[in-house]
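Provide a 3D model corresponding to the input given below.
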Amino acid sequence: MTTHFPPSQISGAGLGLRSEHYQDILTHNPPVPWFEVLSDNYLGDGGQPLHYLERIRENYPITLHGVGMSLGSADPLNLEYLRRLKRLANWMEPAYISDHLAWISINGCYLSDLAPLPYTEAVMEHVAQRIIQAQDFLEQRILIENPSTYVAFNTSTISEWAFIQGVVDKADCDLLLDVNNIYVSASNHGFDPLNYLNAIPTERVKEIHLAGYEEQEGYLFDTHGYQVHPPVWDLYQTALERFGAVPTLIEWDTDIPSFEVLMAEADKADAQIRMMANKRSKKVI
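Next comes the predicted model:
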C-alpha cells in the first residue's frame, strides 16, 4: 500500500482508534500524531473495519496492539493468529506490534480477559522463548506490555519488574510500558511504583500507555473507562524524566467518550512530552 508516513514515524501523544470515531477522523482530519489499532479487530479477510483502517492509515502512522498472542500460555503459539497478524502488519506497516505479558488460552480454550503469571525463572525462560518464536514468525521485534494485576502467586520468587527485565533481555524484545498498570498493581499489591520504574531498562521502552482506573472496595480496577487520574499523571511525569519523550497513548476502551474528550487527554500528555523534550535539548546544548 502507498502511505504518507514511514512506518517508524510516531511521536507525541496518540489515541486508540475506535469505530465510534471513524467518521470524525475522516471528516475532520484531526491533528493526532498517530493511532493505536486493536489488531484483533482487523484480522478478517475484508469488511468495513479494514476499509476504514486503510483510509485512516493513508493519513496517519499506526501501531498494532493485540491480546491474542497468549505469550504466557502453555499451549503452542497460535500460528494461524500470527499468520493473520503478519498479513495485517505487512499491509498496514505499523511502527510497532505489541501484546501483553499474560495468557488468555489453555488447552485450546480462550478466556475473555488477560490472566497473570507467576514470576519465576522457569516462567521467565518459557515466556522469553515464546516471544522469540513470535518475533521470528513475524520477522520483527515486538513490544510486550506490563499487566495490571489483582492477585499474586505464592510460588513467585522474583518481583514483577525483575521478571520483565529478564524477559526482555532473554527475548531481545522491547517494552510498551503501561504507567497506569504500574500504579494499579502497586496499589493492589503494596509495592512502591518508583522501584518498578527505576528497574526498567531505559533503552527498551518504546511506547507508554495511560488510562483510567476505577476505585473498588479495597483495590483498583483497570477499566480503561475514565480519564487519567492525578497520581498516574504524576507517575507519568517521573517516567518521562527517566525514559525521555517516549510516544504515549491515551487508552480508553469502555464508555468511550467523544473525540474531543480524548483529544483533551492527549493534549495533557503531549504537553508533558514537549516539556521533557525541551529539558533534554537544553541539557545537550
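
From now on I want contacts and neighbour counts done on CA atoms only, so please keep to that.
Noted.

Next, find the distance separating the nearest residue to Ala269 once chain neighbours are set aside from Val32.
Distances taken as CA to CA, 6 or more residues apart in numbering place Ala13 nearest to Ala269, at 6.0 Å, with adjacent residues excluded. Using CA to CA, to the nearest Å, Ala13 is found at 8 Å from Val32.

who's more crowded, those two?
Ala13 (30 against 16; other CA atoms under 10 Å).

Can you tell me how far the more buried one is from Ala264?
For Ala13, the distance to Ala264 equals 11 Å [CA to CA].

In this structure Met124 contacts Phe163, no?
Yes. The criterion here is CA atoms under 8 Å, and Met124 meets it with Phe163 at 6.4 Å.

Now do the buried residues in the strand or helix carrying His126.
Using DSSP states H and E, His126 falls within helix 121-138. For helix 121-138, the buried set under the neighbour-count rule, 16 or more other CA atoms under 10 Å, comprises 123-132, 134-135, 138.

Same list, the residues you listed, but as JSON lines with distance to Gly108 please.
As requested, those are exported to JSON lines (distance: CA to CA, whole Å):
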{"residue": "Val123", "distance to Gly108": "20"}
{"residue": "Met124", "distance to Gly108": "22"}
{"residue": "Glu125", "distance to Gly108": "22"}
{"residue": "His126", "distance to Gly108": "18"}
{"residue": "Val127", "distance to Gly108": "18"}
{"residue": "Ala128", "distance to Gly108": "21"}
{"residue": "Gln129", "distance to Gly108": "20"}
{"residue": "Arg130", "distance to Gly108": "16"}
{"residue": "Ile131", "distance to Gly108": "19"}
{"residue": "Ile132", "distance to Gly108": "21"}
{"residue": "Ala134", "distance to Gly108": "18"}
{"residue": "Gln135", "distance to Gly108": "22"}
{"residue": "Leu138", "distance to Gly108": "22"}
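
and for comparison, fold this next one:
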Amino acid sequence: MFDQSPKATLPAGPGVGYKPQHFSNILEAPAPVEWLEIHAENYMGDGGRPIAQLRHLAERFPISVHGVGLSIGGEGPLDRDHLSRLKHLVAWLQPASFSEHLAWSTHEGAFLNDLLPLPYTRKTLARVSEHIEEVQEALGRAMLLENPSTYLAFAETEMDEIEFLTGIARRTGCGLLLDVNNVFVACTNRQADPVDYIDRFPMDLVGEIHLGGHDEQADDAGLPLLIDSHGCEVVDPVWALYAHTLARGGAKPTLIEWDNDVPEWPVLAEEAARAARVLERVTA
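I've put the predicted structure just below:
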C-alpha cells in the first residue's frame, strides 16, 4: 500500500530542528549534525525563500518532517485541506521520515495552538487509528507517532500509555517516535518511574528519538511540575534516561529540539555533539 520511497533514511546519529537563522552555519560547518527536521506547517507554501532553502538543504541532508497541526487525536474528521498541503510537501520533498503527535489541537473548526492530551480508551484508540490510516493512505507511507508530554491523567482511561501506543502501531502499521524528554516530564508530573516506562516501551517500533529542554515549576502541593518548553539545554537526568534508552534499543536517529529562545549555532551544535558522544559510548 505504501509505495513511495524516501530519498534517504535517517542515520542513527544526531539531528537538529532546522531554524532559518542557522542556514549558513549548517552549510559551512554542520558537524556533528547528520540530518535535519522541519515542522511541516512552516513549509506548506509554493515558493519563496523558505522553500528555496529547504530544497537546497535536502540535497545535502536527510530531512525529517514533523507535523504539529493535524490534530490526530481530534474527535472530528481530519482537515482535508491541511492533509492535502501536507501531501504536496511530502510528495516533492520525499523526506526520510514523517511524524506527528499523539494529541488533539482543533475543536469545531477552531485551532487551539496547543497539543492537548487524550483519554486512553478503546474508543479513542479506534479513532486515532482511523486518522493515522487516513494520513498514511494519503501520503503513501507509514508515519511515526510521538508519545506526549502530559500533566494529568483522565479518569476514564482504560489502558496505560504504552499499551495505547503499541495498540495503535500494531493496528495501523505506523512506527513510534520516542521523545525521551516527554517521558521524563510526564512521569515526573504523574509521580511515575521514567526508567520503568522506557523498560516497557516497544523499542522495535521506534524510528526516531527526540531530546529537548523543559522548565521546572511547582504545583499547589509543592511537588515538581515540569513543562515541555523546548527552550533550553537537555538536563542531565534526561541525558541519563537517553543513555538507558540506547542501551535497551540500540542506536536511533536522535533529534535535539530547541524551538523557543533559539540559541546561536555553536550552542545547538554542542547539544548535538553530546548526543553523538552518548551514542558512541553506549553503542561501542
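
Quick TM-score on the pair, please.
The TM-score (TM-score structural alignment, normalised by the length of the second structure) is 0.93; 274 aligned residues with a CA RMSD of 1.4 Å.

compared with the second structure, how much does the helix holding His126 of the first structure deviate?
In the superposition against the second structure, helix 121-138 of the first structure averages 1.0 Å from its aligned positions (mean CA distance after the TM-score superposition for the first structure).

Name the residues that touch that helix?
With contacts defined as CA atoms under 8 Å, 6 or more residues apart in numbering, helix 121-138 of the first structure is touched by 71-72, 77, 82-83, 86, 117, 141-142, 157-158, 163, 166-168, 170-173.

ok, 7 Å please
Residues from elsewhere that reach helix 121-138 of the first structure (CA atoms under 7 Å, 6 or more residues apart in numbering): 71-72, 86, 141-142, 163, 166-167, 170-171.

from those, which ones fall inside helices?
Counted as lying in helices by DSSP state H, out of the contacts of helix 121-138 of the first structure, are 86, 163, 166-167, 170-171.

got these as a markdown table, with distance to Ser185 of the first structure columns?
Formatted as a markdown table, these follow (distance: CA to CA, whole Å):
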| residue | distance to Ser185 of the first structure |
| --- | --- |
| Lys86 | 32 |
| Phe163 | 15 |
| Gly166 | 19 |
| Val167 | 19 |
| Lys170 | 24 |
| Ala171 | 24 |
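
Please identify which helix or strand holds Cys187 of the second structure.
Per DSSP H and E: Cys187 of the second structure is located in helix 180-189.

With the first structure overlaid, report how far that helix is off on average.
Mean deviation for helix 180-189 of the second structure: 0.3 Å (mean CA distance after the TM-score superposition for the first structure).

If you count contacts, what does that helix end up packed against?
Contact here means 3 or more CA pairs under 7 Å, 6 or more residues apart in numbering; DSSP states H and E; on that basis helix 180-189 of the second structure packs against helix 194-200, strand 206-212, strand 224-228, helix 236-249.

Out of the ones you listed, indicate the one that is most buried.
strand 206-212 (a mean of 23; mean count of other CA atoms under 10 Å).

Next secondary structure element downstream of it?
By DSSP H and E, the next helix or strand past strand 206-212 of the second structure is strand 214-218.

tell me which strands and helices that next one is in contact with?
Checking 3+ CA pairs under 7 Å, 6+ apart, strand 214-218 of the second structure ends up next to strand 224-228.

Determine the number of other residues adjacent to Asp113 of the first structure.
Considering only other CA under 10 Å, Asp113 of the first structure is surrounded by 11 other residues.

ok, now which ones touch the nearest residue to it once chain neighbours are set aside?
Nearest residue to Asp113 of the first structure, sequence neighbours excluded (CA to CA, 6+ apart): Ile104, at 6.5 Å. Residues counted as contacts of Ile104 of the first structure (CA under 7 Å, 6+ apart) are 70, 110-111, 113-115.

Filter the residues you listed down to the buried ones.
Buried members of the contacts of Ile104 of the first structure, counted by 16+ other CA under 10 Å: 70, 114-115.

quick one: which of those residues is nearest to Phe221 of the first structure?
For these, the residue nearest Phe221 of the first structure by CA to CA is Leu114; the value is 13.2 Å.

just checking, the closest one touches Ala102?
Yes. Assessed by CA atoms under 7 Å, Leu114 of the first structure is found in contact with Ala102 at 5.7 Å.

Spit out the residues that contact these two alike.
Residues touching both Leu114 of the first structure and Ala102 by CA under 7 Å, 6+ apart: none at all.

Ile38 of the second structure belongs to a strand, doesn't it?
Yes. Under DSSP: H, G, I helix; E, B strand; the rest coil, Ile38 of the second structure sits within a strand.

any idea how far it is from Gly17 of the second structure?
For Ile38 of the second structure, the distance to Gly17 of the second structure - CA to CA - is 6 Å.

Gly74 of the second structure too?
Separation of Gly74 of the second structure from Gly17 of the second structure (CA to CA): 26 Å.
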